[in-house]
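Engineer: Quick one: sequence plus predicted model below, questions after.
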Amino acid sequence: MTPIATERLILREPSLADAPCYALGVGEYDVARFLTPVPYPYTLGMAIDWLRRTEPATPERSTLIIELPGKGLIGCVSLVGELGFWIARPHWNRGYGTEAARALLDWHFAGTDAQAVTSSAHHNNAASLSVQKKLGFVPTGTEPRFSQTLQRDVDHVVTQLTRQAWTGGKR
């Protein structure tokens, strides 16, 4: 895949060279606590194992590194079952998650026949729920999911974005 360029970011496939920065970013507790499948503490070995398992990106199924030119890896955005993303803490509150997710959704809807995308977030993850709302996702329910970091079930708000809402409300 050719990297996807946005106004400020580059979305590209992960490589093993990303492991140290990936581990540092996702391994910070304030990031990991909102990522249900991510254990804490998160190690370099875990990052290497995870990166080795990533598959080539397609519009249907993607895991992409979010790179800020001049700074390097600042997060990850994926559409594997549902839309997910994380941004390293030093880069919070700058709109990078929204920008990256928007670009991935554009690629997804342009390259597939999918009629909807789901996402979710911990019920108290106001930042992720705000990103989803900005993108046009609407809540469809809640469900408990086991958090590896917190070692307990956490209520998740499940959201959905339809193709019609995406193309009709083009942002």
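Structural biologist: Good, I have the coordinates. Numbers count the residues shown, from 1 in each chain.

Engineer: From here on, just use CA atoms for contacts and neighbour counts.
Structural biologist: Will do.

Engineer: tell me, which helix in the protein spans the most residues?
Structural biologist: helix 96-111 (DSSP state H).

Engineer: what comes up buried for that one?
Structural biologist: 96-105, 107-109 (16 or more other C-alpha atoms under 10 Å).

Engineer: out of the residues you listed, who's nearest H122?
Structural biologist: G97 (16.0 Å; C-alpha to C-alpha).

Engineer: what residues are up against the most centrally placed residue in the chain?
Structural biologist: Nearest residue to the geometric centre of the chain (C-alpha atoms, centre = their mean): F85, 1.5 Å. By C-alpha atoms under 8 Å, 6 or more residues apart in numbering, the contact set of F85 is G75, C76, V77, S78, G97, A101.

Engineer: ok, and here's another one to check against it:
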Amino acid sequence: MIYCEAEKTIETDRLRLRLFRESDAKDVSTMCNNYNIYKSTLNLPYPYPIDSALSWIANHEENFNQDRMYELAVTDKNSGKLFGAIAISNQKQHRNGEMAYWIGEEHWGKGYGTEAAKAMLEFVFKEKKYHRVYARYFKSNPASGEIMKKCGMTYEGTLKDHVYKNDSYEDIVYYGIVNPLQR
């Protein structure tokens, strides 16, 4: 992982994580206007119009600059093609944050989510000195949990029937990791 503070980018072997731009809004709207993504996310609206993408993107740079949240586009390192998004909140008082991500369905199964998640964890542990990161997923979306496991996160518990979505209750599964650099 290579972090460039001036550009607010994180690079991996295949990816560049960068701030979203207004010009990404159309691609974000297209990828997120997908029932398969909507059904496995907590707060994503459906349908997902371009105005939702624009309002979501509007505060990313300020959030980053103020160390409130790091919301980055997951893109191809060479072509710049958008694959999805990854974010980690900053709960400064507790030196931890929650990680969340989505990858466009046409890019599933290629390891982009795992590669982006590992890079974000390294970023917040090395650069932002977080003590801990946690993440959660709907039990009905085990692929998200596999990303967490591949990043070294461990199972912390399940909240039974915690969310009511699409006329049914969903279990929420929590994973977490303590900064390995602080042990």
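Structural biologist: Structure received. As the structure is a prediction and not an experimental result, all values here were calculated from the model.

Engineer: re earlier: tell me the residues of structure 2 aligned with the longest helix of structure 1.
Structural biologist: Using TM-score structural alignment, helix 96-111 of structure 1 lines up with residues 112-127 of structure 2.

Engineer: Tell me the gap between the matching stretch and the middle of its chain.
Structural biologist: 10 Å (C-alpha atoms, centre = their mean, to the nearest Å).

Engineer: ok, and what's touching it?
Structural biologist: For stretch 112-127 of structure 2, using C-alpha under 8 Å, 6+ apart, the contacting residues are 1, 3, 10-12, 15, 17, 74, 83, 86-88, 101-103, 130-133, 147-148, 150-151, 179, 181.

Engineer: T2 of structure 1 and P56 touch, don't they?
Structural biologist: No - look at T2 of structure 1 against P56 with C-alpha atoms under 8 Å: they stay out of range, at 11.2 Å.

Engineer: who has more neighbours, these two?
Structural biologist: Applying other C-alpha atoms under 10 Å to T2 of structure 1 and P56 shows that P56 carries more neighbours, namely 12 against 8.

Engineer: Wait, a strand at that one?
Structural biologist: No - residue state for P56 of structure 1 (DSSP: H, G, I helix; E, B strand; the rest coil) corresponds to coil; a strand is not indicated.

Engineer: what about the helices in structure 1?
Structural biologist: Using DSSP H, helices in structure 1 cover 19-26, 29-32, 44-53, 96-111, 126-135, 163-168.

Engineer: Return the residues in contact with S89 of structure 2.
Structural biologist: Listed by C-alpha under 8 Å, 6+ apart, the contact partners of S89 of structure 2 are R68, M69, Y70, N96, G97, E98, M99.

Engineer: Can you list which of those are found in strands?
Structural biologist: Using DSSP state E, the members of these that fall in strands are M69, Y70, N96, G97, E98, M99.

Engineer: Report the two of these separated the most.
Structural biologist: The most widely separated members of these, counting by C-alpha to C-alpha, are Y70 and N96 (12.6 Å).

Engineer: For the residue mapped onto C76 of structure 1 from structure 2, give its distance to F123 of structure 2.
Structural biologist: In structure 2, C76 of structure 1 lines up with A85, judged by TM-score structural alignment. For A85 of structure 2, the distance to F123 of structure 2 equals 15 Å [C-alpha to C-alpha, to the nearest Å].

Engineer: Same question for D161 of structure 2.
Structural biologist: 33 Å.

Engineer: Next: A143 of structure 2.
Structural biologist: Counting by C-alpha to C-alpha, the gap from A143 of structure 2 to F123 of structure 2 is 23 Å.

Engineer: out of the ones in strands among the contacts of S89 of structure 2, which one sits closest to S40 of structure 2?
Structural biologist: Using C-alpha to C-alpha, M99 comes nearest to S40 of structure 2 of the ones in strands among the contacts of S89 of structure 2, at 14.8 Å.
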